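*Asks:* only the shape, not the letters, is given here:
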């Protein structure tokens, strides 16, 4: 992996670790801050709120800046938010620090995707994006379990202090190895918003919401599903979570080259496979071994949706892709919230702990339907205004992917 892509992946690793490690440290956080565990859970929502708000806001403020500079600023803001979490004395201040840490999440990953695609070169852009996203997937294998262990042994703030160190390392790598890329000529906030409003971009974002909501409907409740249905002990749950992260990593390695060859068919295949795996999970979840294997596959096909959808919205907003690329991560976090809520609705309605998988399958099918409709509408002669023609003329490396 080129050192520039590795530096971007280290930043993604820090982001993935801070987003998910708090889920395993909620009891410690609650005890230290003197609040109930459910109240401490609001800190997860605080981070997601920061992501949803920060992606479009920070992008709007940075459209004319060089991308390397933007990446350094975003990672610096992320570092500051996590350092504030380490130093925050009360629940309210920790809540505010988690919002601050979440603000640059989507903006960094969106701009980083554009830079990774540029570094990888024509014909390998999806592969470049998937390599940067490896940082997110490896975080679920290494960063989150290690951070949870460290937080339990040395206090929950220690985990976030390590994230600060990783963010500093990422900034050093970006400064040293990422090539300078000026902002595309003629771009600005108005141009970015216009490209974001194109129908294919909007359909791509909506596909991301439904497809990823299917994943998070299950992932949010995988712990009680394993203990209540599969018969695992609580000590086995971290192993299952690591299997999910392993699946995400394998999926990321495979999906990039596939998306480079055939973008839309890869999206269709990933969403269809996700729906099938979720249906199968309603059966296999009742045995610990089959449940563990299915979680591994779920991680692979679930995260397999992320890279091709990221590249799709970049392609369809090729003249000014920054806002679209960052907004895709807002869509993923909306999917996180919606999937968790809908899965909880199924359980609360008395449908059992297997119901999130069935609900997730329906969401994946809806996402597949939207993706197919988008593909049918994206025929020669449709949505071919001056902006689209200019995009294809100026960015042929993108048009070959769509």
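*Replies:* Done, it's in. Please read all numbers here as calculations on a predicted model, not as lab measurements.
*Asks:* when you work out contacts or count neighbours from here on, use the C-alpha atoms and nothing else.
*Replies:* Fine.
*Asks:* what about residue 141, is that helix, strand or coil?
*Replies:* Put simply, residue 141 is helix when judged by DSSP: H, G, I helix; E, B strand; the rest coil.
*Asks:* isn't residue 50 right up against residue 96?
*Replies:* No. Taking CA atoms under 8 Å as the definition, residue 50 is not a contact partner of residue 96, at 9.3 Å.
*Asks:* which one of those two has more residues nearby?
*Replies:* residue 50 (23 against 19; other CA atoms under 10 Å).
*Asks:* can you give me how far the longest helix along the chain is from the chain middle?
*Replies:* Identified as the longest helix of the chain according to DSSP state H is helix 91-120. Put simply, helix 91-120 sits 10 Å off its chain's centre (CA atoms, centre = their mean, to the nearest Å).
*Asks:* that helix: which residues count as buried?
*Replies:* 91, 94-120 (16 or more other CA atoms under 10 Å).
*Asks:* count of residues packed around residue 368?
*Replies:* 24.
*Asks:* list the contacts of the closest residue to it other than its chain neighbours.
*Replies:* In this structure, residue 368 finds its nearest non-sequential neighbour in residue 271, 5.6 Å apart by CA to CA, 6 or more residues apart in numbering. Taking CA atoms under 8 Å, 6 or more residues apart in numbering, we find residue 271 in contact with 211, 301, 302, 305, 364, 365, 367, 368.
*Asks:* thought the first one was touching residue 369?
*Replies:* No. The pair formed by residue 211 and residue 369 falls short of the contact definition of CA under 8 Å, at 10.2 Å.
*Asks:* of these two, who's got more company?
*Replies:* Taking other CA under 10 Å, residue 211 and residue 369 do not tie; residue 211 has more neighbours (36 against 16).
*Asks:* check contacts around the more buried one.
*Replies:* 271, 305, 335, 363, 364, 365, 366, 367, 368.
*Asks:* format those residues as a markdown table; extra columns: distance to residue 1 and secondary structure.
*Replies:* Output for the contacts of residue 211, formatted as a markdown table (distance: CA to CA, whole Å; DSSP: H, G, I helix; E, B strand; the rest coil):
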| residue | distance to residue 1 | secondary structure |
| --- | --- | --- |
| 271 | 28 | helix |
| 305 | 22 | coil |
| 335 | 30 | helix |
| 363 | 35 | helix |
| 364 | 32 | helix |
| 365 | 35 | helix |
| 366 | 36 | helix |
| 367 | 32 | helix |
| 368 | 32 | helix |
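*Asks:* work out for me the element residue 7 sits within.
*Replies:* According to DSSP states H and E, residue 7 maps onto helix 3-21.
*Asks:* what is the helix or strand following that helix packed up against?
*Replies:* Toward the C-terminal end, the helix or strand that comes next after helix 3-21 (DSSP H and E) is helix 26-33. Using 3 or more CA pairs under 8 Å, 6 or more residues apart in numbering; DSSP states H and E, the elements in contact with helix 26-33 are helix 37-40.
*Asks:* this is the comparison structure:
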């Protein structure tokens, strides 16, 4: 991995850790600030809302800025947001700090992808995106448990201070190794906005949302699924989450390799296999050995589709990809928010096990969108007399 890409990946790692680690320290935060657990849970919502709102707004406002100063500024905002979280004297200010920290995430992710891909050899866009999104995997399976341990050992404020420290290290690497054009990647704010009217870009963003919402719903409720249906104890969950995470890391690189080979055919194939795997999980969820194996498989497939969906948006948006990628990231957060509500509604209705079937059905809907896009690509290629390889 080039050091420049590693530098950006490390920022993604810190941003992801900052997003998810709050779940591990909620009781400590609630007790220290004298608020309820549900109120402390709103800190997760505040960060997600910052991402959803900040994605399009911050990207539009910064469209004319040179890329490297923009990247540095976004990282500095993240550092300040996490330091503000560590020092917040009360719940209200902590809530504001978490929202502030989330504001820049989608824009940074979009700019980082565009910058990293601009340095990649032709035909290696997917694997480059996979190297960058490895930070997502590591933030979930490594950063979050380490941050939780730090919070339990030294207090919850130390967790946010540690995230800020890692981000400072990443900033130093970015300053030293990331090279970008001195001009912005977008021609104008209007150019960034105009690209959102492109039907191909719209379909690519919709594919990200619909293609991911099923597996995100399953992952959001993975603990009650594996304990209540498959019979595992709560003590086994850290190991099972590591199994899922190992699959996610493998899937991330597999997805990048497949994306480089054939973007839409591989993406459609991965969605089809994911839908099948979720259906099998529903059928075999009562068998612990099968549940462990399928936990690895769905982790692999869930993250194997990430490089493809990101690269699809990148290629569809062509000369002005930053806003499209930021909106795509915000769309993913909306899918995650919807998944939380949907899973609860399923549990209240047909029961927790049905989450697997609903997840499979939603993934099939994503597959339909992918197949429609693939067919449109092939029709356009045939009209232009060129082979449809992507």
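*Replies:* Nice, thanks for sending it over. This is a predicted model, so every value here is computed, not measured.
*Asks:* superposed, what's their TM-score?
*Replies:* TM-score of the superposed chains, computed with TM-score structural alignment, normalised by the length of structure 2, equals 0.95; 387 aligned residues with a CA RMSD of 1.9 Å.
*Asks:* what's the mean distance for the helix holding residue 7 of structure 1 versus structure 2?
*Replies:* In the superposition with structure 2, the average deviation recorded for helix 3-21 of structure 1 is 0.7 Å (mean CA distance after the TM-score superposition for structure 1).
*Asks:* give the other helices and strands that that helix contacts.
*Replies:* For helix 3-21 of structure 1, the packing partners by 3+ CA pairs under 8 Å, 6+ apart are helix 91-120, helix 125-138, helix 144-154, helix 156-177.
*Asks:* for residue 330 of structure 1, which of those helices is the nearest?
*Replies:* helix 91-120 (6.4 Å; CA to CA).
*Asks:* just checking, what packs against that closest one?
*Replies:* Counting by 3+ CA pairs under 8 Å, 6+ apart, helix 91-120 of structure 1 packs on helix 3-21, helix 42-62, helix 67-87, helix 125-138, helix 322-348.
*Asks:* figure out which of the ones you listed is closest to residue 397 of structure 1.
*Replies:* Once these are compared by CA to CA, helix 125-138 is nearest, at 8.3 Å.
*Asks:* give me the residues contacting that closest one.
*Replies:* Contacts of helix 125-138 of structure 1 (CA under 8 Å, 6+ apart): 1, 5-6, 8-17, 112-114, 116-120, 245-246, 248-249, 252-253, 255-257, 259-260, 307-308, 311.
*Asks:* please check these and keep the buried ones.
*Replies:* Of the contacts of helix 125-138 of structure 1, these count as buried by 16+ other CA under 10 Å: 5-6, 8-17, 112-114, 116-120, 245-246, 248-249, 252-253, 255-257, 259-260, 307-308, 311.
*Asks:* follow-up on the earlier one: tell me which of the helices and strands packed on helix 91-120 of structure 1 sits most buried.
*Replies:* helix 125-138 (a mean of 27; mean count of other CA atoms under 10 Å).
*Asks:* sorry, back to before: which of the helices and strands packed on helix 3-21 of structure 1 sits closest to residue 264 of structure 1?
*Replies:* helix 125-138 (12.1 Å).
*Asks:* check the mean deviation of the closest one from structure 2.
*Replies:* Mean for helix 125-138 of structure 1 is 0.8 Å (mean CA distance after the TM-score superposition for structure 1).
*Asks:* could you check the angle that helix makes with helix 144-154?
*Replies:* Relative orientation of helix 125-138 of structure 1 versus helix 144-154 (axes from the mean of the first three to the mean of the last three CA atoms, to 10 degrees): 30 degrees.
*Asks:* tell me the gap between helix 125-138 of structure 1 and the middle of its chain.
*Replies:* 11 Å.
*Asks:* next, the angle helix 3-21 makes with it.
*Replies:* Using the same axes, to 10 degrees, helix 125-138 of structure 1 lies at 40 degrees relative to helix 3-21.
*Asks:* what range does helix 125-138 of structure 1 cover in structure 2?
*Replies:* Aligned using TM-score structural alignment, helix 125-138 of structure 1 spans residues 125-138 in structure 2.
*Asks:* wait, what's in contact with residue 189 of structure 2?
*Replies:* By CA under 8 Å, 6+ apart, the neighbours of residue 189 of structure 2 are 60, 61, 63, 64.
*Asks:* to which residue of structure 1 is it aligned?
*Replies:* Match for residue 189 of structure 2 (TM-score structural alignment): residue 189.
*Asks:* ok, its match to residue 149 of structure 1 distance?
*Replies:* Residue 189 of structure 1 is 43 Å from residue 149 of structure 1, where distance means CA to CA, to the nearest Å.
*Asks:* I'd say residue 232 of structure 1 and residue 224 touch.
*Replies:* No. Using CA under 8 Å, residue 232 of structure 1 is not in contact with residue 224; the gap is 9.5 Å.
*Asks:* out of the two, which sits in the busier spot?
*Replies:* residue 232 (20 against 16).
*Asks:* assign that one to helix, strand or coil.
*Replies:* Applying three-state DSSP: residue 232 of structure 1 is coil.
*Asks:* for it, what are its contacts?
*Replies:* 226, 288.
*Asks:* redo that, cut-off 10 Å
*Replies:* When contacts are counted by CA atoms under 10 Å, 6 or more residues apart in numbering, residue 232 of structure 1 touches 223, 224, 225, 226, 240, 286, 287, 288, 289, 291.
*Asks:* which of those sit farthest apart?
*Replies:* 224 and 289 (15.8 Å).
*Asks:* joint contacts of residue 211 and residue 369 of structure 1?
*Replies:* 271, 272, 363.
*Asks:* buried ones in the host helix or strand of residue 356 of structure 2?
*Replies:* Using DSSP H and E, residue 356 of structure 2 falls within helix 354-384. By 16+ other CA under 10 Å, the buried positions in helix 354-384 of structure 2 come out as 354-371, 373-374, 377-378.
*Asks:* swap in stretch 141-149 of structure 1?
*Replies:* Quick answer for stretch 141-149 of structure 1 (16+ other CA under 10 Å): 141, 143, 144, 145, 146, 147, 148, 149.
*Asks:* then stretch 230-240 of structure 2?
*Replies:* Neighbour-count burial for stretch 230-240 of structure 2 [16+ other CA under 10 Å]: 230, 232, 240.
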